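Participant: Quick one: sequence plus predicted model below, questions after.
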Amino acid sequence: MSKRLRSSEVCADCSGPDPSWASVNRGTFICDECCSVHRSLGRHISQVRHLKHTPWPPTLLQMVETLYNNGANSIWEHSLLDPASIMSGRRKANPQDKVHPNKAEFIRAKYQMLAFVHRLPCRDDDSVTAKDLSKQLHSSVRTGNLETCLRLLSLGAQANFFHPEKGNTPLHVASKAGQILQAELLAVYGADPGTQDSSGKTPVDYARQGGHHELAERLVEIQYELTDRLAFYLCGRKPDHKNGQHFIIPQMADSSLDLSELAKAAKKKLQSLSNHLFEELAMDVYDEVDRRETDAVWLATQNHSTLVTETTVVPFLPVNPEYSSTRNQGRQKLARFNAHEFATLVIDILSDAKRRQQGSPLSSSKDNVELILKTVSNQHSVESQDNDQPDYDSVASDEDTDLEATASKANRQKSLDSDLSDGPVTVQEFMEVKNALVASEAKIQQLMKVNNNLSDELRIMQKKTSRLEKQNSTPESDYDNTPNDTDPDDMGSSRKGRQRSMVWQGDGSVPDTAEAHTAPSPVLPSTEDVIRKTEQITKNIQELLRAAQENKHDSYIPCSERIHVAVTEMAALFPKKPKSDMVRTSLRLLTSSAYRLQSECKKTLPGDSNPPTDIQLVTQQVIQCAYDIAKAAKQLVTITTKENNN
């Protein structure tokens, strides 16, 4: 962050004071409330970063500041500057407007619909117009006039345009001229630093030839931005590109786990993807990393009482209409992955990206790929009771009727690896997947039946045991809350059966004891009580996130204990057998995430028998667990508010 005073800056969308976020691709600064709307639109509309609590490449921040200071916002509000717009009743939002619907509707019109940008005269051939604009961009990037280039990009100029006469792209021109901020802007809009011109040279080559060494190094960073971001998310380090190191592959502390045939098949599927589909999957995971990191910053910077409002929730990646329905559905399912599962997927992608770039043959090594297996087993043990699972955005399916009839919950989890990797599919590919799902459904249903039988037997054994334990006995909770030292990620077929109630431990108070076989209760606590407990949880989470930001790892355990107590108190508000599936699901997420958080925090203890490979990897797991807790608490606020108002 630059050291200059920022007191004169206002939100580009509502003119509120002291904006703390930036929209990188729009060249604007925005306030918290408007940022929540930007995030809900998706990164294809607006790429947001916190100005102080997100690491910035210096020249990228300088590019955004230059655009902001030179009136980039007028590009997006061109027609609103016309006095006639006031007469017509069209106006921008103001700080006093409600987020929904006022600010949200204005921001969608401004950035998603581009309702206020300057319109070019209609032409019969749009491709000619785009080509003309791209040629103008090609000549403009040799100057320092960023806002002119942003205006051209907003009108449809292509950042990767290959000039037929000049034989190169705008990024070649900017690199040769040493225009590092233009290079940043072009890269934000998708320019590829690895593109060769008609002479076989890349923008990096031209930057080095011209003595623009900072630009050359930055272009290499941009070239590896995706894998660098994934590695930094897990371990807080980036490769040393100057010395030829272009990849970091973090190692999980528990990477020696045995792999099932399903996990091996999942790994083989990832490796066998075409480069195009692999790149799509990697980009989707990149977007999910961005969402999770931004969520963590949001939790750390917001007033905890505002975290329970609707304005802050971006629970999964928003729909991108340019992507297929299959890809959009897979992108949204990434939000289901817990910290361990998601880290495993990231590591697998990093490993295969390195293999593909180096041209290595397919590896037969047993890498850490329990992701799909664990996801399937977790979903089976949880979703068998969850009839209201999707809280996703509606995604128009290409074959809604046939696919929905085939893809029941069981085979929807079984095909998770397909959902995550498939882009546009042919009819033949679709039918192959469909037939495979139908063939596997019987096996999966049989496994689930065995799983339920085992769980029932274990539950009966637990009841017998609990009757013998006269003192301090409590009935079994209907939601997961792992009580012992079992690996929280080991949530396989016996997960529910081996759970013992620990949800009431922590404050010494024991709620009214009831028999475990009591009927489910529809009674829910008051909204005010749930909000009050949620505020306490989020306040404790913020303390933990601040400790993470300041590398105070010795604070993790006491913070996690306070969070656990707050979670215990919140869970105690609800009946032991909630009637609502959504309540049960949210309580399971709340309590199991609190246990997982404690387990991760314990890895920071010195002398641990199984120490983590990297404290930064543990930190990212801690942050994700904290977010899962906050998300579950928010879900419970929403549910109780809705039910109590009915």
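Facilitator: That came in fine, so what should we check first?

Participant: alpha carbons only for contacts and neighbour counts from here, please
Facilitator: Noted.

Participant: My guess is His246 contacts Tyr224. True?
Facilitator: Yes - His246 is within contact range of Tyr224, at 7.3 Å (criterion: C-alpha atoms under 8 Å).

Participant: a helix runs through Arg6, doesn't it?
Facilitator: No - checked against DSSP: H, G, I helix; E, B strand; the rest coil, Arg6 lies outside a helix; its state is coil.

Participant: Can you tell me how far Gln245 is from Asp284?
Facilitator: 24 Å (C-alpha to C-alpha, to the nearest Å).

Participant: ok, those two, which is more surrounded?
Facilitator: Asp284 (21 against 10; other C-alpha atoms under 10 Å).

Participant: is it true that that one touches Arg331?
Facilitator: Yes - with contact defined as C-alpha under 8 Å, Asp284 counts as touching Arg331 (6.1 Å).

Participant: What is the burial count for Met461?
Facilitator: 13.

Participant: Please give the element, helix or strand, for Gln413.
Facilitator: Assessed by DSSP states H and E, Gln413 sits inside helix 409-414.

Participant: Below is an additional structure, to be compared with the one above:
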Amino acid sequence: MSKRLRSSEVCADCSGPDPSWASVNRGTFICDECCSVHRSLGRHISQVRHLKHTPWPPTLLQMVETLYNNGANSIWEHSLLDPTSIMSGRRKANPQDKVHPNKAEFIRAKYQMLAFVHRLPCRDDDSVTAKDLSKQLHSSVRTGNLETCLRLLSLGAQANFFHPEKGNTPLHVASKAGQILQAELLAVYGADPGTQDSSGKTPVDYARQGGHHELAERLVEIQYELTDRLAFYLCGRKPDHKNGQHFIIPQMADSLDLSELAKAAKKKLQSLSNHLFEELAMDVYDEVDRRETDAVWLATQNHSTLVTETTVVPFLPVNPEYSSTRNQGRQKLARFNAHEFATLVIDILSDAKRRQQGSPLSSSKDNVELILKTISNQHSVESQDNDQPDYDSVASDEDTDPEATASKAHRQKASRLEKQNSTPESDYDNTPNDRDLDDMGSSRKGRQRSSVWQSDSSGPDTAEPHVAPSPILPSTEDVIRKTEQITKNIQELLRAAQENKHDSYIPCSERIHVAVTEMAALFPKKPKSDMVRTSLRLLTSSAYRLQSECKKTLPGDPGPPTDIQLVTQQVIQCAYDIAKAAKQLVTITTKENNN
């Protein structure tokens, strides 16, 4: 999306010039530094998109622009506009403030604590309730006044409120009135386009009935937003909803993970109740958003900033509305490497389609219990898995049967990392093979990809077993210099990915590999620090994986046809892994050398 910002636009949080990101649900534009804080808060607080390098539905961008231009930021800074607020010590951040703690503390107070939002007076005889606010929202959405509706939503109005007297929701009202931007705002706050009113009609029905065809088509897109986003993440295509195609199920460029663990995981996912399946799908959607945003972040930052504290959001931030076990499972999604995560996404897309079409499953609960036992027996540390389940969900009435733990299967792929990566004698420069692990995933056994590793140029020579562990680390300056070279090369690769210059992948990956080898050579063969070994192992294994992924773009490769979009996504993930490992090494050496 080509979006040229006007020079008059400033960051909503620090007033810095030329903001390049938007917070969709807050209706604001923000700068890079403030965006780094927004990203760390999580999508439940702020949904960020890059204004130029992220695909935008036109009316969604128009909605955010309208809110920004009509002063939506004053909703979140209401009390700061009061001249007496200076007396209380409250102050808006400015561009010269440090990100941490100054900007970060202000942004958390503003959006997480809602410290500056106008509080309605509550009296015992005339308290303003969420129901009252929701009724006001219900009547306001028939007009084009977006900021009024955002203000009501900020105070607690419910986007899916079903009006008892009117028999419909705010989205029905907005659709009947043809208010497409109001529909966008309501959808951002969770309004469901598939909800029926008291006469059985959906908002889509009312939009079509009123001749609002663009709105009707957009509501259908919103209805399938989750599965559309997952498909687009893997293959760069979306279904043709106008012609009744509502799902795309991408196929892997190489063979699917056919291990027994993967088969069992898929069966268990199919056996989930609809409630739990929806939770898992939403968690994976959030992880897709995190990975895509990180890829855009890497591609748009000056390479020297990649080694700063604003670089990476390593896993999904905690959502306090979810149980601790669900939050743990969400965070472990970050450990899936590109291939494993793609397998999970395809499983979810396939099952979403099956569930919508009402196809029955042949497996019974007894089979699910058997699969659970089979998978748990494959893990050596039984007590660790039993004490801390890798994935659970918010407790509900549906959680009393064996299905409640079924989605644990995919997470157990990741949990093996902690057990196998803790082997003290494994050096960072072991030759990658079937047993090799990287920090983003699990054992490669059964993934039908060992031939890729062995047919490529072999990995670094394995360190001599008698080499003693060394506590000596290189200087911080040397590590930063090599990291900047790596990240500069990564930027070049990511630009090639954005511009679909697939023939540039191999030369870019080779330059990255050279820079990674030079970086690794700074460190002793057998570092004493476990953290250094783990980061170096991630750095080197990801560089080899990147080369093997890039080679899939060569023409004439035997086997199934290459899905270039899926390869590109895996290339981006490998590049992210390398940048993450390099940053970890900068952080570790800085800390150790300062001690």
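Facilitator: Perfect, thanks for sending it. The structure presented is a predicted model; accordingly, all values stated were derived computationally and were not measured.

Participant: Give me the TM-score for this pair.
Facilitator: Remark: TM-score between the superposed chains equals 0.87 [sequence alignment, normalised by the length of structure 2]; 594 aligned residues with a C-alpha RMSD of 6.5 Å.

Participant: which other helices and strands contact the helix or strand that the helix holding Gln413 of structure 1 is followed by?
Facilitator: Sequence-wise, the next helix or strand downstream of helix 409-414 of structure 1 (DSSP H and E) is helix 416-421. Judged by 3 or more C-alpha pairs under 8 Å, 6 or more residues apart in numbering; DSSP states H and E, the packing partners of helix 416-421 of structure 1 are helix 275-301, helix 325-333, helix 371-383.

Participant: with structure 2 superposed, average distance for the following helix or strand past the shortest one?
Facilitator: So the one you mean is helix 325-333 of structure 1. Next helix or strand after helix 325-333 of structure 1 toward the C-terminus (DSSP H and E): helix 339-358. In the superposition against structure 2, helix 339-358 of structure 1 averages 0.4 Å from its aligned positions (mean C-alpha distance after the TM-score superposition for structure 1).

Participant: got the buried residues for helix 339-358 of structure 1?
Facilitator: Residues of helix 339-358 of structure 1 classed as buried by neighbour count (16 or more other C-alpha atoms under 10 Å): 339-354.

Participant: likewise stretch 121-140 of structure 1?
Facilitator: So, applying 16+ other C-alpha under 10 Å, buried residues of stretch 121-140 of structure 1: Thr129, Ala130, Lys131, Leu133, Ser134, Lys135, Gln136, Leu137, His138, Ser140.

Participant: mind checking how far that stretch is from the chain centre?
Facilitator: How far stretch 121-140 of structure 1 lies from its chain's middle: 35 Å, per C-alpha atoms, centre = their mean, to the nearest Å.

Participant: can you tell me which helix in structure 2 is longest?
Facilitator: helix 564-594 (DSSP state H).

Participant: and that one, which stretch of structure 1?
Facilitator: With sequence alignment applied, helix 564-594 of structure 2 matches the range 615-645 in structure 1.

Participant: Return the mean post-superposition distance for the matching stretch against structure 2.
Facilitator: Mean for stretch 615-645 of structure 1 is 0.8 Å (mean C-alpha distance after the TM-score superposition for structure 1).

Participant: Does Met252 of structure 1 fall in a helix, a strand, or a coil region?
Facilitator: Assignment for Met252 of structure 1 (three-state DSSP): coil.

Participant: which ones are touching the nearest residue to it once chain neighbours are set aside?
Facilitator: Leaving aside its sequence neighbours, Met252 of structure 1 sits nearest to Thr613 (C-alpha to C-alpha, 6 or more residues apart in numbering; 6.6 Å). When contacts are counted by C-alpha atoms under 8 Å, 6 or more residues apart in numbering, Thr613 of structure 1 touches Gln251, Met252, Ala253.

Participant: tally of neighbours for the first one?
Facilitator: Close neighbours of Gln251 of structure 1, defined as other C-alpha under 10 Å, add up to 18.

Participant: element containing the closest residue to it other than its chain neighbours, please.
Facilitator: Leaving out its chain neighbours, the residue that sits closest to Gln251 of structure 1 by C-alpha to C-alpha, 6+ apart is Thr613, at 6.4 Å. Taking DSSP H and E as the definition, one finds Thr613 of structure 1 inside no helix or strand.

Participant: Any figure for the gap between Thr613 of structure 1 and Leu605 of structure 1?
Facilitator: In this view, Thr613 of structure 1 and Leu605 of structure 1 are 13 Å apart by C-alpha to C-alpha.

Participant: got it, and Ser377 of structure 1?
Facilitator: 30 Å.

Participant: Mind checking which of the two has more residues around it?
Facilitator: Comparing Ser377 of structure 1 with Leu605 by other C-alpha under 10 Å, the one with more neighbours is Ser377, at 21 against 14.

Participant: In contact with that one, which residues are there?
Facilitator: Met491, Gly492, Ser493.

Participant: Weed out the non-buried ones from the residues you listed.
Facilitator: Burial by neighbour count, 16+ other C-alpha under 10 Å: within those this picks out Met491, Gly492, Ser493.

Participant: So what does the first one match up with in structure 2?
Facilitator: Read that as Met491 of structure 1. Counting by sequence alignment, the partner of Met491 of structure 1 is Met440.

Participant: what about its match, helix or strand, and which?
Facilitator: Per DSSP H and E, there is no helix or strand for Met440 of structure 2.

Participant: wait, isn't it in contact with Arg335?
Facilitator: Yes - here Met440 of structure 2 reaches Arg335: they are 3.6 Å apart, a contact under C-alpha under 8 Å.

Participant: shared neighbours of those two, anything?
Facilitator: With contacts taken as C-alpha under 8 Å, 6+ apart, Met440 of structure 2 and Arg335 have Ala414 as neighbours in common.
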